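S.K.: coordinates only, no sequence provided:
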């Protein structure tokens, strides 16, 4: 099992932005295989849609660093660990700007970028981004098309419903060819179909502290994705899985390790990462958790 961890980006860790490089370097030295960011634009005071089916927004989302900047620092501070996003809200970004940022990150990391995308859930974030939320699925599809064009052609030219890139010279292409692996999140039927048609893999979630890991929460949706991929003429065996291990604030280290172990034994997951924002008080504590997880889970 390859095991990664989130970077100091959200919650208490965001107050130590100057420590991102040290965390990334030391986590890699401890054996972390990947380092990750998420994407929160804002935490509304009166959310119209709460997080995870609840009524409110977790306090950790009140302090969030820019994901692209955090990934750049981590990429420059490391040599081996992959640098991942789980997930960027692609519909909230102009595709040309998203492509430029991700290409830059892939080049800084010398081909270690893992690009994960989703559509988010907050109407207030879409309002702040100036994008109609009802268009989020179509905009994600169009962003994927535009990224493909940006990464694989030169000159680049693209025209869709929401995006127009006039013929332009784009001389920098990703180090990893033909482009960085693209993973997609989501459990809705449309999201599953999108993974099956065009992604390199799926991004499921497990939550230590909320009950024992249920293999069916990964195996059943992934079987559906692979069936849909085969129906679309793709080889289903090429689709990967990267599991986000997202502990509740009450989760124990033993529960985190058990989730990783059970996922490795009972599913096809061979790569996971541990979300630290709910369980780490500061960067030194986060590094201690990295040490303990890697020392126990391997």
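M.R.: Alright, I've got the coordinates. In this text, all values refer to a predicted model and were calculated from it rather than measured experimentally.

S.K.: going forward, measure contacts and count neighbours with C-alpha atoms only.
M.R.: OK.

S.K.: check which residues of stretch 174-194 are buried.
M.R.: By neighbour count on 16 or more other CA atoms under 10 Å, the buried set for stretch 174-194 is 174-175, 179-186, 191-194.

S.K.: from what I can see residue 95 touches residue 163, true?
M.R.: Yes: between residue 95 and residue 163 there is a contact under CA atoms under 8 Å: 7.4 Å.

S.K.: comparing these two, which residue is more hemmed in?
M.R.: residue 95 (24 against 15; other CA atoms under 10 Å).

S.K.: quick check: closest non-adjacent residue to that one.
M.R.: residue 143 (5.3 Å; CA to CA, 6 or more residues apart in numbering).

S.K.: from residue 291, how far off is the one you found?
M.R.: Residue 143 sits 38 Å away from residue 291 when distances are taken as CA to CA, to the nearest Å.

S.K.: who has more neighbours out of these two?
M.R.: residue 143 (25 against 17).

S.K.: that one contacts residue 90, doesn't it?
M.R.: Yes: at 6.9 Å, residue 143 and residue 90 qualify as touching, with contact defined as CA under 8 Å.

S.K.: list the buried ones in the helix or strand where residue 69 lies?
M.R.: Taking DSSP states H and E as the definition, one finds residue 69 inside helix 67-77. Of the residues in helix 67-77, 67, 68, 70, 71, 72, 73, 74, 75, 77 count as buried by neighbour count, 16+ other CA under 10 Å.

S.K.: what of stretch 266-285?
M.R.: 267, 269-280, 282-283.

S.K.: just these: which are in strands?
M.R.: Those of the buried residues of stretch 266-285 mapping onto strands are 271, 272, 273, 274, per DSSP state E.

S.K.: okay, now the one to match up with it:
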């Protein structure tokens, strides 16, 4: 199992510093909030220049809000700069995004997400392509290959909804919430639709007590036993609300809830 950190909005200098602390403490990934304010790709690029091995991504990018070719280009550029450390988690975006011009209808957003992912995938191939979708049209474009092959890993949100199960089966990872039993059930449903031979990452998010390793490991172990491959520690909840940046830094330094 790998262990990441989901960062709330913090200024870029703080994000760099906390990411360096995370790498030193043994965390495997840092994921920065993509919801306005600081541009996540600029901030992640700065982190890439100040770290060596920690994986880099957003949590999560609302792809229907943005031009998919721009996201593809930014992620690919960062993948080269970071020597292949990028992950792209995507989703529909929260309902409040309608205030920023995105459509409110989640069914439309879902179709935009699927079209956007097809464009991102083709962009990373580096081969010339055109695209004629309902929401996106490209007459001719040549993208930029990612450094990672066959592509930068794409994570999507998953649940028991049929549309989300089918989407998750197509890509590289699926972020799921719920109990280990619920996640195991949804994972089995996704694998029943999966035709790709590559492994599927299962990601979940939660909180563990950094000052009680045995308790933290017990929590994570129950998820690992049902196939979860990434545990994302949500430091934007209790650590931040009770201690601000210092609280986040303390939890990061305590290290991931690794299973012995």
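M.R.: Right, received. Where do you want to start? Treat the numbers as computed from the prediction; the structure is a model and nothing was measured.

S.K.: picking up where we left off before, for residue 247 of the first structure, state which of the buried residues of helix 67-77 of the first structure is nearest.
M.R.: Of all the buried residues of helix 67-77 of the first structure, residue 67 has the smallest distance to residue 247 of the first structure: 20.5 Å, by CA to CA.

S.K.: how about the nearest residue to the equivalent of the closest one over in the second structure, chain neighbours excluded?
M.R.: Counting by TM-score structural alignment, residue 67 of the first structure corresponds to residue 40 in the second structure. What sits nearest to residue 40 of the second structure in space, not counting adjacent residues and going by CA to CA, 6+ apart, is residue 34, at 5.8 Å.

S.K.: aligned counterpart of that neighbour in the first structure, please.
M.R.: In the first structure, residue 34 of the second structure lines up with residue 39, judged by TM-score structural alignment.

S.K.: can I assume its match sits in a helix?
M.R.: No: using DSSP: H, G, I helix; E, B strand; the rest coil, the secondary structure at residue 39 of the first structure is coil, not a helix.

S.K.: residues in contact with stretch 133-144 of the second structure?
M.R.: Here stretch 133-144 of the second structure makes contact (CA atoms under 8 Å, 6 or more residues apart in numbering) with 73, 76, 112, 115-116, 122-132.

S.K.: in PyMOL, how would I select the buried members of those?
M.R.: Only the buried entries of those go into this PyMOL selection, using 16+ other CA under 10 Å:
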select buried, resi 73+76+112+115+116+122+123+124+125
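
S.K.: pretty sure residue 90 of the first structure is in contact with residue 126, am I right?
M.R.: No: in this structure, residue 90 of the first structure is not within contact of residue 126 by CA under 8 Å, at 11.1 Å.

S.K.: list the contacts of the longest helix along the second structure.
M.R.: Counting by DSSP state H, the longest helix found in the second structure is helix 106-125. Contacting residues not belonging to helix 106-125 of the second structure are listed as 63-64, 67-69, 71-73, 76, 91-92, 103, 129, 131, 133, 135-136, 142-146, 151, 167 [CA under 8 Å, 6+ apart].

S.K.: which other helices and strands contact the helix holding residue 69 of the first structure?
M.R.: Identification of packing neighbours for helix 67-77 of the first structure by 3 or more CA pairs under 8 Å, 6 or more residues apart in numbering; DSSP states H and E yields helix 20-30, strand 34-37, strand 82-85, helix 95-108.

S.K.: residue 3 of the first structure is nearest to which of those?
M.R.: Of all these, the one in closest proximity to residue 3 of the first structure, counting by CA to CA, is strand 34-37 (6.7 Å).

S.K.: measure how far that closest one is from the centre of its chain, please.
M.R.: The chain centroid and the centroid of strand 34-37 of the first structure are separated by 8 Å under CA atoms, centre = their mean, to the nearest Å.

S.K.: where along the stretch 151-298 of the first structure do the helices fall?
M.R.: Ranges of helices in the stretch 151-298 of the first structure, per DSSP state H, counting those that start in this stretch, are 189-198, 216-231, 253-266, 283-297.

S.K.: so which of the ones you listed is nearest residue 6 of the first structure?
M.R.: Using CA to CA as the measure, helix 283-297 is the one of the helices of the stretch 151-298 of the first structure that comes nearest residue 6 of the first structure, at 9.4 Å.

S.K.: how close does that closest one sit to the second structure?
M.R.: Superposing on the second structure and averaging over aligned pairs (mean CA distance after the TM-score superposition for the first structure), helix 283-297 of the first structure comes out at 3.3 Å.

S.K.: residue in the first structure matching residue 68 of the second structure?
M.R.: When the first structure is aligned by TM-score structural alignment, residue 68 of the second structure is paired with residue 95.

S.K.: still on that earlier bit, for residue 85 of the first structure, which of the helices of the stretch 151-298 of the first structure is the nearest?
M.R.: That would be, of the helices of the stretch 151-298 of the first structure and by CA to CA, helix 189-198, which comes in at 16.0 Å.

S.K.: the inter-axis angle of the closest one versus helix 136-152?
M.R.: Orientation note: helix 189-198 of the first structure sits at an angle of 20 degrees relative to helix 136-152 (axes from the mean of the first three to the mean of the last three CA atoms, to 10 degrees).

S.K.: so the residue nearest the centre of the second structure: helix, strand or coil?
M.R.: Ranked by distance to the mean C-alpha position of the second structure (CA atoms, centre = their mean), the top residue is residue 89 at 3.0 Å. Secondary structure state of residue 89 of the second structure, per three-state DSSP, is strand.

S.K.: how about it, nearest residue that isn't a chain neighbour?
M.R.: Once flanking residues are discounted, residue 89 of the second structure sits nearest to residue 155: 4.3 Å by CA to CA, 6+ apart.

S.K.: I figured the one you found was touching residue 172, is that so?
M.R.: Yes: taking contacts as CA under 8 Å, residue 155 of the second structure lies within contact range of residue 172: 5.9 Å.

S.K.: coming back round to it: residue contacts, the residue nearest to residue 40 of the second structure?
M.R.: Residue 34 of the second structure touches 40, 58, 59, 60, 61, 62, counting by CA under 8 Å, 6+ apart.

S.K.: what angle separates the longest helix of the second structure from helix 68-81?
M.R.: Interaxial angle, helix 106-125 of the second structure versus helix 68-81 (the same axes, to 10 degrees): 40 degrees.
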